[in-house]
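Asks: Here you go, sequence then predicted model.
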Amino acid sequence: MANSKQFNVGVVGYGMSAKVFHIPFIQATPSLKLHSILQRSPKPNDSAPADYPGLQHHTSLDSLLADSALDVVVLCTTPPTHFAFASQALEAGKHVFCEKPFVPTSAEAAALADLARAKGKLLCVYQNRRWDADFATVSQLLREGTLGRVVEFETHFDRYKMEHPTNWKGTVPMEEGGGAVYDLGTHLCDQVYTLFGLPRSVYAKFVSQRQGKFYPSSDGVDPDSLTAHLYYDNGLTAIVRIGVLSVETQQPRFWIRGSKGSYTKKGLDTQEPQIKAGMAITDAKFGREGPEWAGKLALLGEGNSVSQTDLPNVEPPPTYAKIYEGFAKALASGKEEDVPVPASQACDVLRIIEAVQESGKTGREVQISS
């Protein structure tokens, strides 16, 4: 460690994930120091050494892990590499912060959790959308019981993208951590899990909206969209939807129905586009959206009358800085219980994703043991 208050952090990978979701927040966390970056093949117009000349730079994981000054490894690589890279980093005595979807299977997640404990190191998964402002608003509504007993919880990640992605999201097979369920479904399943825990069972359908084919199909199409129903013992149904051919000026995000009211929300959290547009994460506008994006809260009144009001997101909005602040706190305490998204929770989310996959392949409702 650099000193008693700062941990040296090495980032593995230098794509959008590293540039947008990790490096700005590492730099904004006082007890963390951006120490090194691994980029295998820097290019003239995409070069970590050129962008960060004062850091240590590496082109191999072996080289980065050999640095005894390094405390933490942040994995911003493709999902098929995560298990091997995280294992290697933990074996080298480094703490690990791994991008979602973590690893392809719950068995691999459990194995990494066991390895981290055996090595006395911390392992955190980057489920950043727990710190979306709209999700924080939803969490508050449910925590305060505003909607009464929730009977249906619908969560969307819809876009219009006719072009098939050429990065890992469109080239890595679903079985290896690619496709819609691992890219975006992991966020939605994690948010449902954070609110309600493990479901009793799952029923799911996959489809390639771009090709107009259901999955599985005879030509091996990899699905780009899905609808999954997660069933709970208390009668709650959570519906997870991902679509790539949604033509909307304001895409649906949440639709929650309860015994006392309902809440609808459109539009995605603003943090990612704000960072991509060059906004500093210290800007007063960061994480805040315009009033036209306020959610709609409908409440039951006397005589079964219904009133509807606009409901802006909570203030101040949480930001993705919170997950790094939480991880820094865990590093300082050395306690697994302080890790904001521990591997055990990521393992549970992967159990949901595995059930979604099994249901989509077999056409049957799949039970999940508690």
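Replies: Received the coordinates, thanks.

Asks: Please count neighbours and contacts with C-alpha atoms only from this point.
Replies: Noted.

Asks: so who does Glu289 touch?
Replies: Asp269, Thr270 (Cα atoms under 8 Å, 6 or more residues apart in numbering).

Asks: distance of it from Thr270?
Replies: Here Glu289 is placed at a distance of 6 Å from Thr270 (Cα to Cα, to the nearest Å).

Asks: Surely Val96 is in contact with Ala86?
Replies: Yes. Between Val96 and Ala86 a contact is recorded at 6.6 Å, counting by Cα atoms under 8 Å.

Asks: Please identify which helix or strand holds Thr309.
Replies: Per DSSP states H and E: Thr309 is located in strand 306-311.

Asks: Buried residues, the very next helix or strand once past that strand. List them.
Replies: Helices and strands here follow DSSP H and E; after strand 306-311, the next one along the chain is helix 321-333. By neighbour count with 16 or more other Cα atoms under 10 Å, helix 321-333 contains the buried residues Ala321, Lys322, Ile323, Tyr324, Glu325, Gly326, Phe327, Ala328, Lys329, Ala330, Leu331.

Asks: Which strands or helices does the following helix or strand past helix 321-333 pack on?
Replies: Going down the chain from helix 321-333, the next helix or strand is helix 343-362, by DSSP H and E. Helix 343-362 sits against helix 106-119, strand 123-126, helix 185-196, strand 201-208, strand 366-367, with contacts defined as 3 or more Cα pairs under 8 Å, 6 or more residues apart in numbering; DSSP states H and E.

Asks: got the buried residues for helix 343-362?
Replies: Quick answer for helix 343-362 (16+ other Cα under 10 Å): 343-360.

Asks: do the same with stretch 233-243
Replies: For stretch 233-243, a neighbour-count test (16+ other Cα under 10 Å) marks Leu236, Thr237, Ala238, Ile239, Val240, Arg241, Ile242, Gly243 as buried.

Asks: Rebuild these as JSON lines, extending it with distance to Gly220 and secondary structure.
Replies: JSON lines is the format used below for the buried residues of stretch 233-243 (distance: Cα to Cα, whole Å; DSSP: H, G, I helix; E, B strand; the rest coil):
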{"residue": "Leu236", "distance to Gly220": "34", "secondary structure": "coil"}
{"residue": "Thr237", "distance to Gly220": "30", "secondary structure": "strand"}
{"residue": "Ala238", "distance to Gly220": "28", "secondary structure": "strand"}
{"residue": "Ile239", "distance to Gly220": "26", "secondary structure": "strand"}
{"residue": "Val240", "distance to Gly220": "23", "secondary structure": "strand"}
{"residue": "Arg241", "distance to Gly220": "22", "secondary structure": "strand"}
{"residue": "Ile242", "distance to Gly220": "20", "secondary structure": "strand"}
{"residue": "Gly243", "distance to Gly220": "19", "secondary structure": "strand"}
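
Asks: adding another structure so you can compare the two:
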Amino acid sequence: MSGQVFHAPFLNLLDEFDFRAVVERHDPKAAERYPGVRSYKSVSEMLKDPELELVIINTPNVTHYEYAREALLAGKHVVVEKPFTATVSQARELMDLAQKQQRSLIVFQNRRWDSDFQAVKQVVEKHLLGDLIEAEFHYDRYQPGLSYKKHKEIAQAGTGTLHDLGPHIIDQAICLFGKPEKVFARIQTNRPEASVNDYLNIVLLYPSLTVTLKSSLLVREPIPAFVLHGVRGSFLKSRSDIQEVTLQGGKQPTHTGWGEEPAAEAGLLHIMTEDGKEIRERFPSPAGCYQEFFKGVYRHIRNGQPSPVALQDALLNMRIIDAALESSREQQVISL
């Protein structure tokens, strides 16, 4: 799904890339949609292709380390899906290897370019709420049964909601607020037949800001995905980016109005201005733009510009995940 939905359409569309090959072990279909794209039976076979410069690893979490390492050793630049790896030690090893090989290593965090998060980012960067007091981010679903993707339901390092949906909202917090001082968390398994965690409540403690990150697979009625309170007011925003749904429907990111949310999904901004005027109004979101991640990858590799997702951010994400697990296990606040 990830290759079909999140990567291939943009690699095919953007002039910066020449979409050449995929690994399809069983039923090669990529060439039906993208004529000329080669299909390989294995990663090792594909990595022997000297024309390939960049490889995207979008396999199950527990395999990220193995395939990213193999690609780096083959002299390829690498984009690897979140959550980077299954463990912090694996992440650090890959970072060291990328530096040794003089190759780029970038973690795919597409939710930075969701329309809803772009709206939140504007509110924060424009300081519309004044000094922030607290923020709460949700990424909830209602999936009481087990996933048809059986690898996601195996209890092992790198599986569960903490490593699936958790990295999205952890990264969004890092993107806006940087490194927290401390972490407190509760990680649970609530679905009757589940073996992996499916609920998380992570509290990131900053010097004067509290950020709560929540995700559950047992939320039937959605609530605002982003809630921010500051000394001058509040901002509420739904999770309403349409890019994934549009891509899953088979549409390519070429039509007019790409990534634009329905007007009804505009956020609610309620503030008091510096001159004492009360404002309560809808705050429309910028269009979502996953293509900006890929353009950033190109600029980083070709022109040496900063990575669209700094490796230190990706490593911090993994450290927060580890701290959350430790905090939940020990019922203690963990310092970073």
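Replies: That came in fine, so what should we check first? Not measured: the values here are computed from a predicted model.

Asks: Quickly note the distance from Gln248 of the second structure to His26 of the second structure.
Replies: 21 Å.

Asks: swap in Pro180 of the second structure?
Replies: Distance, Pro180 of the second structure to His26 of the second structure, by Cα to Cα: 44 Å.

Asks: quick one: which of those two has more around it?
Replies: Legend: neighbour count by other Cα atoms under 10 Å for Pro180 of the second structure and His26, higher for Pro180 (20 against 8).

Asks: What does the more buried one correspond to in the first structure?
Replies: Matched to the first structure by TM-score structural alignment, Pro180 of the second structure sits across from Pro199.

Asks: To which secondary structure element type does its match belong?
Replies: Classification of Pro199 of the first structure using DSSP: H, G, I helix; E, B strand; the rest coil returns coil.

Asks: Identify the residues contacting the spatially closest residue to it that is not a sequence neighbour.
Replies: Distance criterion Cα to Cα, 6 or more residues apart in numbering; nearest residue to Pro199 of the first structure, sequence neighbours excluded, is Tyr232 at 4.9 Å. Residues near Tyr232 of the first structure by Cα under 8 Å, 6+ apart: Pro199, Arg200, Ser201.

Asks: try Leu268 of the first structure
Replies: Contacts of Leu268 of the first structure by Cα under 8 Å, 6+ apart are Gln251, Arg253.

Asks: where's it relative to Gly287 of the first structure, distance?
Replies: Using Cα to Cα, Leu268 of the first structure is found at 11 Å from Gly287 of the first structure.

Asks: Not counting sequence-adjacent ones, nearest residue to the residue nearest the centre of the first structure?
Replies: For the first structure, the residue nearest the mean C-alpha position is Gln127 (3.4 Å; Cα atoms, centre = their mean). Nearest non-adjacent residue to Gln127 of the first structure, counting by Cα to Cα, 6+ apart: Lys100, 6.1 Å away.

Asks: Assign the residue in the first structure sticking out farthest from the centre to helix, strand or coil.
Replies: Distance from the C-alpha centroid of the first structure, by Cα atoms, centre = their mean, peaks at Gly303 (41.9 Å). Classification of Gly303 of the first structure by three-state DSSP places it in helix.

Asks: So which residues of the stretch 1-150 of the first structure form helices?
Replies: For the stretch 1-150 of the first structure, helices defined by DSSP state H, counting those that start in this stretch occupy the ranges 16, 23-28, 48-51, 61-65, 79-91, 106-119, 133-143.

Asks: circling back: which residues are common contacts for Val96 and Ala86 of the first structure?
Replies: Leu75.

Asks: How much space separates the counterpart of Thr171 of the first structure in the second structure from Glu66 of the second structure?
Replies: If you follow Thr171 of the first structure across to the second structure using TM-score structural alignment, you land on Glu153. In this structure, Glu153 of the second structure and Glu66 of the second structure are 20 Å apart, going by Cα to Cα.

Asks: Which residue of those two possesses the greater neighbour count?
Replies: Set side by side, Glu153 of the second structure and Glu66 show more neighbours around Glu153, with 19 against 13, by other Cα under 10 Å.

Asks: which of the contacts of Tyr232 of the first structure map to contacts in the second structure?
Replies: Counting by both residues aligned by TM-score structural alignment, their matches' Cα atoms under 8 Å, these that remain in contact in the second structure are Pro199, Arg200, Ser201.

Asks: got the contact list for the equivalent of Ser215 of the second structure over in the first structure?
Replies: Here Ser215 of the second structure is matched to Ile242 in the first structure, going by TM-score structural alignment. Ile242 of the first structure sits next to His156, Phe157, Asp158, Ala180, Leu184, Gly185, Ser225, Leu226, Thr227 when contact means Cα under 8 Å, 6+ apart.

Asks: List only those of these flagged as buried.
Replies: The buried subset of the contacts of Ile242 of the first structure (16+ other Cα under 10 Å) comprises His156, Phe157, Asp158, Ala180, Leu184, Gly185, Ser225, Leu226, Thr227.

Asks: Kindly check the end-to-end length of stretch 177-194 of the first structure for me.
Replies: Stretch 177-194 of the first structure end-to-end distance (Cα to Cα) = 21 Å.

Asks: which of the residues in that stretch are buried?
Replies: 177-193.

Asks: can you check stretch 7-18 of the second structure too?
Replies: Neighbour-count burial for stretch 7-18 of the second structure [16+ other Cα under 10 Å]: His7, Ala8, Pro9, Phe10, Leu11, Asn12.

Asks: Alignment lookup: the fifth one to the first structure.
Replies: Residue pairing (TM-score structural alignment): Leu11 of the second structure is matched to Ile26 of the first structure.

Asks: any idea how far Tyr324 of the first structure is from that match?
Replies: Relative to Tyr324 of the first structure, and taking Cα to Cα, Ile26 of the first structure is found at 7 Å.
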